[in-house]
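Undergrad: build me a structure from this.
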Amino acid sequence: MAIRLTYEDGTIRASGPEREREAVREAVPSDPILEYDPRSLVHRAPAFRYADLRVRLDERDIEYADLVFDRSFLRGLVSAYELRSYQQAALDAWDDNGNRGVLELPTGSGKTVIAMKAIETLACPTLIVVPTIDLLNQWREELRAEFDIPVGQFGGGVQSMEAITVSTYDSAYLKADSVGDVFSLVVFDEVHHLGGEGYREIARLLAAPARLGLTATFERPDGAHELIEDLVGPVVYRTSAEELAGEHLAPYDVKRIEVSLTEREREEYERNQETFVSYLRESGIEMRRGSDYQELVKRSGSDPRAREALLAKQHAREIVSNAERKVEQLGAILERHHGERIIVFTAHNDLVYRLSERFLIPAITHRTGTKERREVLDRFREGTYSRVVASNVLDEGVDVPDASVAVVLSGSGSEREFTQRLGRILRPGEGKRALLYELVSEDTAEENVAARRR
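TA: So this is what the prediction gives:
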């Protein structure tokens, strides 16, 4: 008697011929990942437990008919990439963990190359899930160039499936249950996105036994990375920009420059900050956790003073982020690095356009259309533009051309954001030494924000 494993609506069914189902029930011992359905006389497990279920059946010498993933189109898949030592170590660590787990490597270190080698090695139907259309297009172009085969696409108005298919997280969420037994390898690029409440269902509904997560910063402030470990696997390999700098990434320096507020800015900042702090003292909110800020937002819906405090905090943040002397300091940096390729990062779109107009720099924000953004980045890549200014839109999910200097005028306290921005200038080059400037308004709450992200 052989147990038959089948996929149905996001679950794996373990069953046998109808006349033998009672024998199947007795043959399969109780297990935390299996639930017995007495009505249909089958055992069920969530689809993402498929690999675990196979291991358990093998350990108990129980025969089973496996799911069949069609590999016919991928025989003889060959990549020309030669992995660097740390890339090979990362792939080996993933392979040693049963082809499951997360690789945490800095931006620019070649995570895509490692995934290409994993696809070549397993030569099985593969789904690559990415956060943006820009990354979707980038992956498809590289896959087609490397393997010379058709590459499918879910997203951007296209729904075409091939043996290797690239999808946005949004499209994968909509299609996961209908393609749950098609792919045996799934690659989650920027895997930290999988911690989002809806996106988790993608990994739960797919039966793919091989799972590879790629990210520069795995841990999430909300702790959802622990859920990702259950769905994809733990971090099996981790390295940092500091460890790779010099040999595999460009050596770099981070230079922090403190600027003072103007007299008018200081007066306005102190007034708004006092309004905010006074309310916190009176309300007992300590702002030590993200939930404390959410409590303030919640109260602002019904308490006018809470709303006043929230608006005052936002205004104080805008003052220090957009300080005039930061703009003056940026002008000096642009002059000092004349002829070098520079990316300027800010947290506010208004400042992006202000800087664009003042220094005649191409601007990219979420309002910038896909065609225009591509044109700006192409001209930046070819050297027509030597500098560009952007809001958070270039932090991740976009293929950004090589640069040697980055200037952070404002940002959050997120370590991920800082790591992504630093990674934009770390691609190696002969004689290159990257430099990141961090401009911080002195004697303000921005100093604490800068300390958190570092």
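
Undergrad: switch to C-alpha atoms for all contacts and neighbour counts from now on
TA: Fine.

Undergrad: Tyr237 against Val102, yeah?
TA: Yes: counting by CA atoms under 8 Å, Val102 is a contact partner of Tyr237 at 7.1 Å.

Undergrad: got any residues that touch both of those two?
TA: Counting by CA atoms under 8 Å, 6 or more residues apart in numbering, the shared contacts of Tyr237 and Val102 are Trp94.

Undergrad: neighbour count for those two, which is higher?
TA: Shown here are Tyr237 and Val102; by other CA atoms under 10 Å, Val102 has more neighbours (29 against 18).

Undergrad: strands of the stretch 51-200 of the chain, start to end?
TA: 64-65, 100-104, 126-130, 152-155, 158-160, 164-168, 185-189 (DSSP state E, counting those that start in this stretch).

Undergrad: what's the fifth one packed up against?
TA: If you count contacts as 3 or more CA pairs under 8 Å, 6 or more residues apart in numbering; DSSP states H and E, strand 158-160 packs onto strand 152-155.

Undergrad: just checking, what packs against the strand it packs on?
TA: Using 3+ CA pairs under 8 Å, 6+ apart: strand 152-155 touches helix 133-147, strand 158-160, strand 164-168, helix 169-175.

Undergrad: what sits up against the second one?
TA: Taking contacts as CA under 8 Å, 6+ apart, the residues outside strand 158-160 that touch it are Gly152, Gln153, Phe154.

Undergrad: go with 6 Å
TA: Gly152, Gln153 (CA atoms under 6 Å, 6 or more residues apart in numbering).

Undergrad: please give me the structure for this one as well, since I'd like to look at both together:
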Amino acid sequence: MVGNSMKPLIVQGDSSILLEVHNDSFEAARADINPFCELEKSPEHIHTYRISPLSLWNGASAGIRADEVLEILEKHSRYPIPENVSFRIRDLISRFGKLKLTETEDPAILQLHIDDKLIDAEIAANRKLARYLTRHGNSFLLQLYDRGTIKLELIKLGYPVEDLASLKKGDPLDFHLRDKRLDGSDFQVREYQREAAEAFVGNNRPGTGFGTIVLPCGSGKTIVGMTIMDLLKTNTLILTTNVAAVHQWIDELTDKSTLSREEIGEYTGDRKEIKGITIGTYQILVWRKDKESAYKHFQLFRERNWGLIIYDEVHLLPAPVFRVTAELQTVRRVGLTATLVREDGAEENVFSLVGPKRFEIPWKQLEAQGWIAEAICHEIRIDLPEDEKIHYATADQRRKFRIASENPIKMEITSELIANHREDSILVIGQYIDQLQKISKALKAPIITGKTPNQERERIFEDFRRKKIHVLVVSKVANFAINLPDASVAIQISGTFGSRQEEAQRLGRILRPKEKNSYFYSVVSRYTVEEEYAANRQQFLTEQGYKYHIEMWGRDEFIHD
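TA: I've put the predicted structure just below:
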């Protein structure tokens, strides 16, 4: 087979793609394939991507055609595209649009049209779907409240549904965004934020008004949500990760819109207010007395005639909420996230029940435009102490990870890194509370964990923002939706196994735009399972164009990955 060695891609018959990192066209090829591929591995020389059904359907929902996908692959591929891969791409993308949901004269009934006799026959013979679908000529009828369930079951079978049934408007809400903040400074929605909002709202016709928006941490996803609210002007339910994030939404809305604090409801463990704009947490929604009890707070979804639901950090949407989301298919709904990666593999749920990806912009593109900070990433590898090596060697896999994560030498390297960044605001982030408490005590720095009362938590965050404290130790509670604009250094001493989503979110804590660079340090125990997990954690950020500088602490070695 004759190839062109100057091109960076190798497309293989199993639908995997090898991308040569050192090729001059690496950056361009990566940007071109990102909309329809998933990154699987990212070692130093060759990155491996996968063309999956969901990645192709996300591309198709954004308007990418099969011909465009193949043109991109042929443009960058060293060898001809295998015929079976070309066929698979055309077949999978062609499935998007073959199944359409539309309304009927009865508002409680929907109609499923299938533009393919073989698919029609397969679905008609499926016993699981039979309880929801009734044959009606060349199509099927289903109950309105089964809309989400059917979409999810069909995508599991490999058939995405194009949902063209109308969405209700909800009760109106009269407000608008300001052009001046409360302090008198100018406020303007950035161009990419407005594009994201408009991509979601579309022309307000069937097939629009539901989906996910993917933007980097620190790029202003809250502003995108507020812009969507401004475009729709309807009763809105906003769900987010914790009470601090609820208060941040309230602060942003009162600062940048004509809404007053009294017009915004807070639905948390502390308060149960339901108003035209209501902001709650996922935790309160999924609370119940015991495993046998009902989720009593699910009633929040039915308390008002909502015209919009915003799922903040949608990649964290708890599994029980998907059940309600399946019923709420008549309401406009948007998911906001920095990464659609879910470690539980529930990306299909987000695609079917919240909606496909409507807008995405590369992290490095916003960095180049100055909208997020330039971040320099380091992985610092350290040895285990001699007295820990025997314990590590005889431990099971889970215990091995904890021993490596709690390596006591991490205390020493953390202190040294802090000493090197005396002028910076620093976050020390970890997984294990015992480890964090020891470091907090040694550094004489405040600590925030899940047990820290909300009032104290917000006071500490405010002290950090005002530079009353220079170093803050945080557990997983700071992974998401925390606005610490002046944080410029993050030191990660332990994490949740190989979580790509967590790595991206932790880097995001230091990406608010600022005049100087930000630094992200991940401290890893050498020759342990922690190295393997670290490689997996970095995959998403590597896909975005970030490079980790690998350092062996205490040695003269320095390796660029």
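
Undergrad: sorry, back to before: I'd like the strands of the stretch 51-200 of the first structure laid out as a markdown table, including distance to Arg13 of the first structure.
TA: As requested, these are exported to a markdown table (distance: least, CA to CA, whole Å):
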| stretch | distance to Arg13 of the first structure |
| --- | --- |
| strand 64-65 | 11 |
| strand 100-104 | 22 |
| strand 126-130 | 22 |
| strand 152-155 | 27 |
| strand 158-160 | 28 |
| strand 164-168 | 26 |
| strand 185-189 | 20 |
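
Undergrad: out of the helices and strands packed on strand 152-155 of the first structure, deepest packed?
TA: Of all these, strand 164-168 has the most neighbours on average by mean count of other CA atoms under 10 Å, namely a mean of 26.

Undergrad: can you tell me how far the closest residue in space to Leu484 of the second structure that isn't next to it in sequence sits from Arg459 of the second structure?
TA: Leaving aside its sequence neighbours, Leu484 of the second structure sits nearest to Arg465 (CA to CA, 6 or more residues apart in numbering; 6.2 Å). Computed as CA to CA, to the nearest Å, the Arg465 of the second structure to Arg459 of the second structure distance reads 10 Å.

Undergrad: quick one on the thing from earlier: so which of the strands of the stretch 51-200 of the first structure comes closest to Val232 of the first structure?
TA: Closest to Val232 of the first structure of those, according to CA to CA: strand 100-104, at 5.6 Å.

Undergrad: so that closest one aligns onto which residues of the second structure?
TA: Aligned by TM-score structural alignment, strand 100-104 of the first structure falls on residues 210-214 of the second structure.

Undergrad: post-alignment, that stretch versus the first structure, mean distance?
TA: Here the mean offset of stretch 210-214 of the second structure against the first structure after fitting is 0.9 Å, by mean CA distance after the TM-score superposition for the first structure.

Undergrad: which helix or strand contains Glu532 of the second structure?
TA: helix 529-537 (DSSP states H and E).

Undergrad: in that helix, what's buried?
TA: Val529, Glu530, Glu531, Tyr533, Ala534, Ala535, Asn536, Arg537 (16 or more other CA atoms under 10 Å).

Undergrad: re earlier: turn the helices and strands packed on strand 152-155 of the first structure into CSV, including distance to Gly423 of the first structure.
TA: Shown next, in CSV, are these (distance: least, CA to CA, whole Å):
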stretch, distance to Gly423 of the first structure
helix 133-147, 16
strand 158-160, 31
strand 164-168, 22
helix 169-175, 23
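
Undergrad: Leu280 of the first structure is nearest to which of those?
TA: Nearest of these (CA to CA): helix 169-175, 38.4 Å.

Undergrad: which strands or helices does the closest one pack on?
TA: Applying 3 or more CA pairs under 6 Å, 6 or more residues apart in numbering; DSSP states H and E, we find helix 169-175 of the first structure packed against no helix or strand.

Undergrad: same thing but 8 Å
TA: Counting by 3+ CA pairs under 8 Å, 6+ apart, helix 169-175 of the first structure packs on strand 126-130, strand 152-155, helix 200-205.
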